[in-house]
Every structure is written in C-alpha cells, then in structure tokens.
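S.K.: I'd like to go over a predicted model; first the sequence, then the structure.
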Amino acid sequence: MSQETPSVSASTLAGTDPAAVPASQVPNPELVADHATARVTERLTSLFRDKTSRSLDRSMEYFARNPMFYTDSTLGWYMPTWHALKAVWDEYMPTWPDTARSYPTRIIGDERSAIVLFTDTPELFGGEVRAITALDFSDGLITRWVDYWDGRHFGTDAMNQLRVPEAEFPRTFGEDVVGDQSSPVLRKAVDRLNSALNRGDTTGLFTADATFEDLALRTTIVGPLAIDAYIRRSYTTLPYGRGATIRHTLGSPQGGGYEWINNGIAVDQGITAIELDEYQRISRLTVTWDGSRLDDHTLATMLADTIER
C-alpha cells in the first residue's frame, strides 16, 4: 500500500527546482506493508507524516509516557524517558527545512511489536539515514524504539563527530523492561534462523524466490541455493553469524525480526528483519549493522564471500 500524501499534479511540479519543493508536496516512495497489520501500518504512517511536518506535540502523542525507551544504537544516543526524547526532538525539529523528510518504506509486524525500515533525508541530521527500527507497543503507544543503521552510509567523519564515547554506550535498550511481545510463531522462526546462521547451514529456511539483503555490505542475493551457499562461505565472519545471540524478538506470524548481539567483536550488535510465508519459510531477509566500525580492508575481505563459485 502507499502512504497518504497531498495530491499534487505532475504539471504543478514540472519546471520547479527539486530542492525548493516542500517535503509535504513530494509523494513518498511506495510503502510495502503486506506483512503488517492495517492498524500498525496506519499508526506508523501517521507518525512519520507528523515528524516530517515538524509537529513536535503530535509526534510525541505516539509514545507512551512510562515506560518509554528511545535508542540510536549506532550513535549510542539513549533517551530512557518520554521527556528526554521530547527534548532532543525539540532541539532538532525547528532546524529542519521544508525539504526535510522522514518516511517508512517497509513495515513488518503488528500493534504489539513490529519492525519498520525508514529513511531520514540529509536535511534532518546532516547525512542520509536508512534505518531498520525495532518497535514495542502498549495500548497502541510506543514503549521502545531502537534504530539500527550503517554509519558508512551517513559518512564516517560525520559519524565520529556524533557518536558518543564507547564507555557511554548503553548496554541494554529497555528490552528487559518491556518484555517480549512477539508471536510464538515468529519466535520459533527467529530461533531457527539464528541457530542456522551460527552453524552456517540455512538449508530449508528460505522460499524459492527469497531475497537476502545485507544493507551494510550493499549485498542482495536471490534464491535459496545462492543464499545457503553464501552463508556457508561467510558465517564465520558475519557479525550475525557464528557467536550471535538474540537480544530481542519482534513481530507477528507474518514476520518481524530480531535484534542480535555478538560480544567480543568490533560489530557487536545489529538487527535482522524477516518476512514469512504461510509455512514459516523466509521470503525476505534484510539485515543491517554499523559498517563504520570496520576498516576498508576488512569490509573488502567480507565482500569477497559474496562472489559465487
């Protein structure tokens, strides 16, 4: 389904400087939400609309007062209260120009817990952010929000200026408080996947036309044979492969995903989103983590595993 945007004819925008077109006048890319409930899709679409409109009060209405945790896992920004998040957005929102946009591109899950893929354009924070976000809800309000994204896409130098010192990074993101609200069906699928990635054998987990995306490695692989072969080659070096454990699971029987931890390595956390078919096989997997924590040589070595043999 597509997001609701104001109706604008092509003739109205023709000949206009694209940089001068207000964000509210630009149709967003198509939103894919066929593995999400209508209720959570409507709720999140409205939230991003109000965020783009720079309406602080309306944006904050989507969040619970207590408990409420908002974390940017890439930068280490941690806002453990509703008021802390409001203070940060109150600082940034007035500086956003009319061309700034924040919009979801994919939603997976339900009104208890979900995963959303979204984009912040560079006008918001100085660089483009393409995030996968973990969301927990209570009574329709967000109790926990955790962003995961690749800092290299934003820019390594800019990342270094914004990231908090390592000693100040939060070690938990509120998952111990909100608890697990995901579907038992989804949890079983996640457990199977994480175990398979740990041993390097994903045989039987993916559908015939499954898509596997690693946003940090800029890699897309299609089909179970190719995916299985890639995992066999790479699982010992992928941060979500050998040694990874599940931090928190989110979603419904249609799909969702999990946040993962891999202690003792440079990239020690990230998130994996999955969409499931009626037999709980994975039709789409999208994973992201912070590639700015690795040097160019290490990333190039990891990319060598994407070459089919």
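M.R.: In hand now; what should we look at?

S.K.: only C-alpha atoms for contact and neighbour calcs from this point on.
M.R.: Noted.

S.K.: residue 145 and residue 137 touch, don't they?
M.R.: No: taking contacts as Cα atoms under 8 Å, residue 145 lies outside contact range of residue 137: 9.2 Å.

S.K.: what's next to the strand or helix carrying residue 91, contact-wise?
M.R.: Here residue 91, judged by DSSP states H and E, is contained in helix 82-92. Residues outside helix 82-92 that contact it (Cα atoms under 8 Å, 6 or more residues apart in numbering) are 56, 60, 63-66, 68-70, 79, 124.

S.K.: of the residues you listed, which belong to strands?
M.R.: Judged by DSSP state E, the contacts of helix 82-92 include 69-70, 79 as members of strands.

S.K.: let's have these in a markdown table, adding distance to residue 33 and neighbour count.
M.R.: Below are the ones in strands among the contacts of helix 82-92 laid out as a markdown table (distance: Cα to Cα, whole Å; neighbours: other Cα atoms under 10 Å):
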| residue | distance to residue 33 | neighbour count |
| --- | --- | --- |
| 69 | 25 | 27 |
| 70 | 23 | 24 |
| 79 | 28 | 20 |
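
S.K.: redo those as CSV? Include distance to residue 3.
M.R.: Output for the ones in strands among the contacts of helix 82-92, formatted as CSV (distance: Cα to Cα, whole Å):
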residue, distance to residue 3
69, 26
70, 24
79, 28
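
S.K.: let's bring in a second model and compare:
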Amino acid sequence: MMGRLSVAATALFIAVSAPGAHSAERVFPDIAETAKADPQTVDFFRAYFTAKSQHDVNATMSFFSPQLLTYTDAILGWPLNDFNALKAVFAQYMPKWGKGKSYPFRIIGGPDSAVVAFIDTPELFGGEIRLLGAVDFKDGKIIRWADYWDSTGFPADVYNAVRTPSDKFPTEFREKEISGNAAARIIDVATDVQKALTSSDGADIGKHLSADVIYEDFALRTQLLGKDATTRYLQRIQSEAPFAKGSQLMHIVGGEKGGGFEWRSADGKIRGITALELDDQGLVSRITTTYDGRLISAPTHRELVRLSAEE
C-alpha cells in the first residue's frame, strides 16, 4: 500500500505540475503541518490539492478509486456515492471557481487512512470553509472521504438553501463498508479517548493526554493548553458537548502518529470528527474537533464557550 501510494502521488504531482500542462509554481500556500503524517501521504495530498486548486477535473478524479464508496459533506448531508457522481459535481462547479483555492493546513496519519485539515477559499462554495476530512485509501486511491466543518461563519442563506432537510439527512456515511484501514495504535487510542469522553464524569480522559497537549474546538473557536486545563474543561462539558456523554463512535482513520475518529451525538442529530495527534509515547499531544455549531442551541453554545474559562 505504501509503495503504491507513494508512486501514484509522485507521478500525479509531476503530471499536474508539468510545464505545458500547468504552471510548475505552487498554486496554494505551503503551510501544512505534517510532522504527524506519513511522508508518502503528505505527497499524495499535496498533489491532490494542486490538481483541485488548478480546477482540473480529470487530474483531481485520478486520485479517487473507480470503486469510490462515498465523498460526503457531513454537514450539508451531501453523499456522493460513486465515482461518476463526484466527477459530475466537480465538472459543474470547478469552471466557476475563478481564483479559488483548496489547500491543506494539517495532515495527520497515513498511509492507509488519514485526517486532512484544509481550507476552501470563498470562491469555491460561497464562504471560507475550514474542514477536517476523514480519508480512507485502497490500492493507492481514495475510497472514502467524509468532510466535517462548522457552518456558523458560513452565509446563512447559502447554508439554508443547500443543506439536506433534517428529515432526509443521512445518518451514516458508508463507514461500515470499510475496515482495517487504521493503524492498531490509533484504533486503541481513539477508542479509549472516545470512551473516556462519553463516560459519566470524564475522569479517565487525563491519562491519555501529554503534559503539553493542545485542545481546540473549531465550532466554538476555543483552545486549551496543557493536560490539566484540558482535562478539567472536558470534564466540565460532559453533559453539554455533542461529542461527549452518550455519543457514538462511527469510524477511525489514521496511522502510528495520529488520526481521528468520526462520531455521532447521543440524539443522532450531529455528526462530527475529532482528530488526534500522538507523541512518541502514544499520548495525545493535540486534539482538534469540529462539527456544525449551528445545530447547537444558542444557550448551549454560550455555555460551552463560557466553560472554557477557568473560574
């Protein structure tokens, strides 16, 4: 798998960057944090986002398996459940993107599955979006991709017009159709962390964290620094956070250095993802979670933000 992914990524990067086809200059800011990623997976995503940012439909689709299970926007409820459906969407929208770019700012895991954090500039879909994607590979190609992002800063009129109605919103994103793609280490850590988050008091969460862990919630725009502060915060929000008490583990992706898990809230209304980066001892050095903050009531949103401050 690793060799095939590396060869595919290298060949495709050369193809999309070759003189005569596209400019060899980098087409997006090279800001991605990649310390917790497999180098071949980094090459793959750089090549993929180069093709996407150049609005090249065929080059972009060359990174996807013909047996694609799904490319799902988990926030809008858009499951594109085969190769041709995804290609049709790219063919429809890419010519309208103008100077729009899509590029990674953090890559975690690999080589068989990964979390990629990336930015879609406003030209693509009407507003700047910062996403976490859970990605599975098979035979060097993308077989499943699920995107998660917070819509609270996205134009409300666009969101309301394109989001799948609640009564028709999908509850699963074909995660049951792929297994064995995550490394044993991240499976163990993700399972333990998710279990600790769902327990009655969150007492066990601290034992999984490094002393200098960074915790960030994209939906709440909050950040905590250090094991003690993060542990206390996660214990305080047990009864309020959608990823905490009663939530369900849906899917795990990643490698030896990190990855993440997709989850569903106890009431089934919110889907989200929590990315985990691991240190050399297997402790969590960074937690990044995101979900659609619009689905949380205003009082709950304010309370979760308030609880991020020590009193």
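M.R.: Here it is on my side, so go on. Bear in mind that the values here come from a model prediction, so they are computed numbers and not experimental data.

S.K.: tm score of chain vs chain?
M.R.: Scored against TM-score structural alignment, normalised by the length of structure 1, the superposed chains reach a TM-score of 0.89; 289 aligned residues with a Cα RMSD of 2.0 Å.

S.K.: how big's the offset between the helix holding residue 91 of structure 1 and structure 2?
M.R.: When structure 2 is overlaid, helix 82-92 of structure 1 sits 0.4 Å from its aligned residues on average, using mean Cα distance after the TM-score superposition for structure 1.

S.K.: so where do the strands sit in the stretch 51-200 of structure 2?
M.R.: 70-73, 78-80, 102-109, 113-120, 129-138, 141-149 (DSSP state E, counting those that start in this stretch).

S.K.: kindly report the same for the stretch 201-309 of structure 1.
M.R.: Secondary structure of the stretch 201-309 of structure 1 (DSSP E, counting those that start in this stretch): strands at 206-214, 219-222, 245-252, 255-261, 269-276, 282-289.

S.K.: and those strands: which comes nearest residue 99 of structure 1?
M.R.: Among the strands of the stretch 201-309 of structure 1, strand 282-289 comes nearest to residue 99 of structure 1, with 26.5 Å by Cα to Cα.

S.K.: tell me what the closest one is packed against?
M.R.: In this structure, strand 282-289 of structure 1 packs against strand 141-149, strand 206-214, strand 269-276, with contacts taken as 3 or more Cα pairs under 8 Å, 6 or more residues apart in numbering; DSSP states H and E.

S.K.: mean deviation, the first one versus structure 2?
M.R.: This points to strand 141-149 of structure 1. Relative to structure 2, strand 141-149 of structure 1 is 0.3 Å off (mean Cα distance after the TM-score superposition for structure 1).

S.K.: rewinding a little: with distance to residue 226 of structure 2 added, can I get the strands of the stretch 51-200 of structure 2 in JSON lines?
M.R.: Formatted as JSON lines, the strands of the stretch 51-200 of structure 2 follow (distance: least, Cα to Cα, whole Å):
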{"stretch": "strand 70-73", "distance to residue 226 of structure 2": "32"}
{"stretch": "strand 78-80", "distance to residue 226 of structure 2": "37"}
{"stretch": "strand 102-109", "distance to residue 226 of structure 2": "20"}
{"stretch": "strand 113-120", "distance to residue 226 of structure 2": "22"}
{"stretch": "strand 129-138", "distance to residue 226 of structure 2": "23"}
{"stretch": "strand 141-149", "distance to residue 226 of structure 2": "25"}
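
S.K.: out of those, which gets nearest to residue 253 of structure 2?
M.R.: For residue 253 of structure 2, the closest of the strands of the stretch 51-200 of structure 2 is strand 113-120, at 5.2 Å, according to Cα to Cα.

S.K.: buried ones in the closest one?
M.R.: Using 16 or more other Cα atoms under 10 Å as the test for burial, strand 113-120 of structure 2 gives 113-120.
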